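Colleague: Below: sequence and its predicted model.
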Amino acid sequence: MDQDHLPAKLAKRGSTIVVPLVVLAGIAAIGAGSFYTVNQNEVGAVTRFGQLVSAAPVSPGLHFKLPIADTAHTIRTSIERISVPEMRVKTIDNQFVSVDLSLTYRTADPFKALFQVGDMGSGSINDKLIPFVQSRTLDVFGQVNALEITDKKKQLESNILTAVQTPAIDLFGERIEDVQITNLHYDENFERNIQQTVQTRNQQLSAANLLKVRETEAQQAVATAKGQADSAAAIAEGQKRVAIAQAEADAQRVRLRADADAYEVQKRSEAEANAKTIVGNAEAAIIVAKVKATGSADAYAEILRADAAKNWNGSVPSIQMGAGANAAQPVMVLPPIGQKP
């Protein structure tokens, strides 16, 4: 009897075990569905039954949400780089060129990127961003000549960036930071023409550079000759100035020597005249003293005549002393009367 009831007992016991396990599993599922994680370089947002409930992008970390009702969405905000598939563009001179691009971008408006363009919209961001960039690239290349592409590569990249940057934020919430042309492919015939054109241009540049070198060499030769001429002229001018200075110095020395000699003669004459004056004055003073001593000029004259008579040797004196204009006059001796001279 007991054996007949054994399966029922086991079934009842099994049911008592399964129900708690199911409850625990449900609780665990609800608990796990109540949290979501936003990683670094990401922001998040929560929708409830398809309606956005986050007022602002949710920062990285662990966050709470209602289980089952809420759904968490995340999007990367770090700088990303994607390759734009090769496109065939047409230049203003009707040449076709295959272009490869590389885009560097980051999410500037997470809500627009998530819920208007990205996963919440139809398709991903790249599905809409890449065709938009390709369209603007066609417009930019349609304004240049094919021969200018290589020389204007940086300008073309800048023009493409200008054409897509602001609209990409408005339309997709993505800010394109940089656009690079990674590769260019020309048609085979056009590449040959380009090579020939480049070769011709290089030859022209080489000829122009050679001409500049020759012009520079000529200018240097002219400058050297002018420098040598200027140096020779400067040396000649210096020598002339030295000669003039030497001549002026010699003339100055001659003038100074002549002035010195003249001064010496003058001073010697003045000295001799002064000496004679002094001697004359002294002799006059002596005579005056002797006259005073004798008492009168006549007395002094008698003394002189007495001395002359005492010292006379019989010859006639050659001069006669006097006064005034006849102070000293020659004496003429006449022969006796009746005797011939």
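Modeller: All right, it came through fine. Residues are numbered from 1 along each chain as shown.
Colleague: Going by C-alpha atoms from here, please, whenever you check contacts or count neighbours.
Modeller: Fine.
Colleague: The residue nearest to the spatial centre of the chain and residue 206, how far apart?
Modeller: Centroid-nearest residue in the chain, with C-alpha atoms, centre = their mean: residue 216, separated by 23.8 Å. Separation of residue 216 from residue 206 (C-alpha to C-alpha, to the nearest Å) stands at 15 Å.
Colleague: residue ranges for the helices of the stretch 51-200 of the chain, please.
Modeller: 110-112, 125-141, 153-172, 188-294 (DSSP state H, counting those that start in this stretch).
Colleague: okay, now residue 74: neighbour count?
Modeller: As a burial measure, residue 74 scores 20 neighbours (other C-alpha atoms under 10 Å).
Colleague: So it sits against residue 40, correct?
Modeller: No. Taking contacts as C-alpha atoms under 8 Å, residue 74 lies outside contact range of residue 40: 10.7 Å.
Colleague: Count the residues that sit near residue 106.
Modeller: Neighbour tally, residue 106, other C-alpha under 10 Å: 19.
Colleague: second one coming, line it up with the first:
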Amino acid sequence: MTLDEFMLNFLSNMSGGTIVLLLIAALLIISILLGVRIVPQSEQHVVERFGRLRAVLGPGINLIVPFLDRVKHRVSILERQLPTQSQDAITSDNVLVKVDTSVFYRIVHPEKTVYRIRDVDGAIITTVAGIVRAQIGKMELDEVQSNRATLISTIQHNVEAAVDDWGIEVTRAEILDVNLDQATREAMLQQLNAERERRAAVTRAEGERRAVELNADAELYAAEQAAKARRIEADAEAYATEVVAKAIRDNGVEAAQYQVALKQVDALSQVAAGEGKQTVILPSSAIDAFGEAFKMLKGKPS
């Protein structure tokens, strides 16, 4: 017996009520399968009814009306990274640069994304390119190089404002590199070398000036020390003069004559102490000076 013959015999043996029950059971099973939707954690489902938006199903078990509602779009809500893009831009000081950018985003409102924009990635790439050119056009090359963090923050803020109507959140925007053409690179290298030479010349000049200052300080210190020595010597001479003057004032002319006689005796002693043989001729006044000195020594109290 064939399958067709078996089915015909089976249906002919069944009553009409049994067939209706089977049809109802099959309808219930199909309704349950169509009405229960299990959405993964990383997705959101957009449900339409007769071609219009009905609901957005979140992760978990969801119920819809069988045969009326159907899941039209399954949208991933995971963070996405756009391919690295390069675009040319001209700074405010007329320097052509090539900027490599990368953007990360995720879909937060799937109903806006599926009904308001067709090519999400292409639209974001175009938006980022325009914003990058506009922002770099307001800055000089040195500012682009030194204020990259500020530039990235500004670009991300402007991109977020531009794509908000598409139900998209820009999580991160990066400027990976800023490249210059060969002529600009050579000009900047020459400028860098000139700046290094200027700094080296300034350093050498500062060293020479410092050496001159130190030499002048040394000479000044030596002069101060010499002046101090002369001042001490002058003070010593003044003190000796004061002592002699006091002795003359206290002891009269005899004390002065005594000091002169001592000087003469000392001078003659130094001459006589010389090496070799010499003849010392003394004037008669020197003999008298010796006598006067001995008289004074005898008469000087001990």
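Modeller: Everything's here; your move. Just so it is clear, the model here is predicted, and its values are computed rather than measured.
Colleague: Quick TM-score on the pair, please.
Modeller: Between these two chains, after superposing, the TM-score reads 0.53 (TM-score structural alignment, normalised by the length of the second structure); 240 aligned residues with a C-alpha RMSD of 5.3 Å.
Colleague: on that earlier part again, Throw the helices of the stretch 51-200 of the first structure into CSV and include distance to residue 57 of the first structure, thanks.
Modeller: Formatted as CSV, the helices of the stretch 51-200 of the first structure follow (distance: least, C-alpha to C-alpha, whole Å):
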stretch, distance to residue 57 of the first structure
helix 110-112, 7
helix 125-141, 18
helix 153-172, 16
helix 188-294, 51
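Colleague: Of the ones you listed, flag the one that's most buried.
Modeller: For the helices of the stretch 51-200 of the first structure, the largest average neighbour count (mean count of other C-alpha atoms under 10 Å) is found in helix 110-112, namely a mean of 22.
Colleague: what's near enough to touch residue 3 of the second structure?
Modeller: Residues near residue 3 of the second structure by C-alpha atoms under 8 Å, 6 or more residues apart in numbering: none.
Colleague: Please report how far it lies from residue 13 of the second structure.
Modeller: Distance of residue 3 of the second structure to residue 13 of the second structure, given as C-alpha to C-alpha: 15 Å.
Colleague: what does residue 112 of the second structure give?
Modeller: In terms of C-alpha to C-alpha, residue 112 of the second structure sits 56 Å off from residue 13 of the second structure.
Colleague: More neighbours: which of the two?
Modeller: residue 112 (15 against 9).
Colleague: Wait, that one touches residue 165, no?
Modeller: Yes. Using C-alpha under 8 Å, residue 112 of the second structure is in contact with residue 165, at 7.0 Å.
Colleague: Checking the nearest residue to residue 71 of the second structure once chain neighbours are set aside next. Helix, strand or coil?
Modeller: Nearest residue to residue 71 of the second structure, sequence neighbours excluded (C-alpha to C-alpha, 6 or more residues apart in numbering): residue 47, at 4.4 Å. Following DSSP: H, G, I helix; E, B strand; the rest coil, the label given to residue 47 of the second structure is strand.
Colleague: is it true that residue 47 of the second structure touches residue 74?
Modeller: No. The pair residue 47 of the second structure and residue 74 fails to qualify as a contact (C-alpha under 8 Å) at a distance of 9.2 Å.
Colleague: hmm, back to that, looking at the helices of the stretch 51-200 of the first structure, which is nearest to residue 304 of the first structure?
Modeller: Nearest to residue 304 of the first structure among these is helix 188-294 (10.7 Å), distances taken as C-alpha to C-alpha.
Colleague: What's the local residue count around residue 286 of the second structure?
Modeller: If you count neighbours by other C-alpha under 10 Å, residue 286 of the second structure ends up with 15.
Colleague: pretty sure it is in a helix, no?
Modeller: Yes. Assessed by three-state DSSP, residue 286 of the second structure belongs to a helix.
Colleague: For the closest residue to it other than its chain neighbours, the count of nearby residues, please.
Modeller: Leaving aside its sequence neighbours, residue 286 of the second structure sits nearest to residue 264 (C-alpha to C-alpha, 6+ apart; 7.8 Å). Residue 264 of the second structure sits with 14 neighbouring residues when counted by other C-alpha under 10 Å.
Colleague: who's in contact with the host helix or strand of residue 264 of the second structure?
Modeller: Secondary structure from DSSP states H and E places residue 264 of the second structure in helix 253-272. Defining contact as C-alpha under 8 Å, 6+ apart, one finds that helix 253-272 of the second structure is touched by 244, 247-248, 280, 286, 289-290, 292-293, 296.
Colleague: okay, now the nearest residue to residue 143 of the first structure once chain neighbours are set aside: neighbour count?
Modeller: Nearest non-adjacent residue to residue 143 of the first structure, counting by C-alpha to C-alpha, 6+ apart: residue 92, 5.4 Å away. The number of residues packed near residue 92 of the first structure is 13, by other C-alpha under 10 Å.
Colleague: same deal with residue 34 of the second structure?
Modeller: Residues near residue 34 of the second structure, counting by other C-alpha under 10 Å, number 18.
Colleague: Would you confirm that it contacts residue 67?
Modeller: Yes. The criterion here is C-alpha under 8 Å, and residue 34 of the second structure meets it with residue 67 at 7.4 Å.
Colleague: any residues in contact with both of these two?
Modeller: Residues touching both residue 34 of the second structure and residue 67 (C-alpha under 8 Å, 6+ apart): none.
Colleague: Next one: residue 284 of the second structure from residue 291 of the second structure, what distance?
Modeller: Taken as C-alpha to C-alpha, the span from residue 284 of the second structure to residue 291 of the second structure is 11 Å.
Colleague: Fine by me, we can end here.
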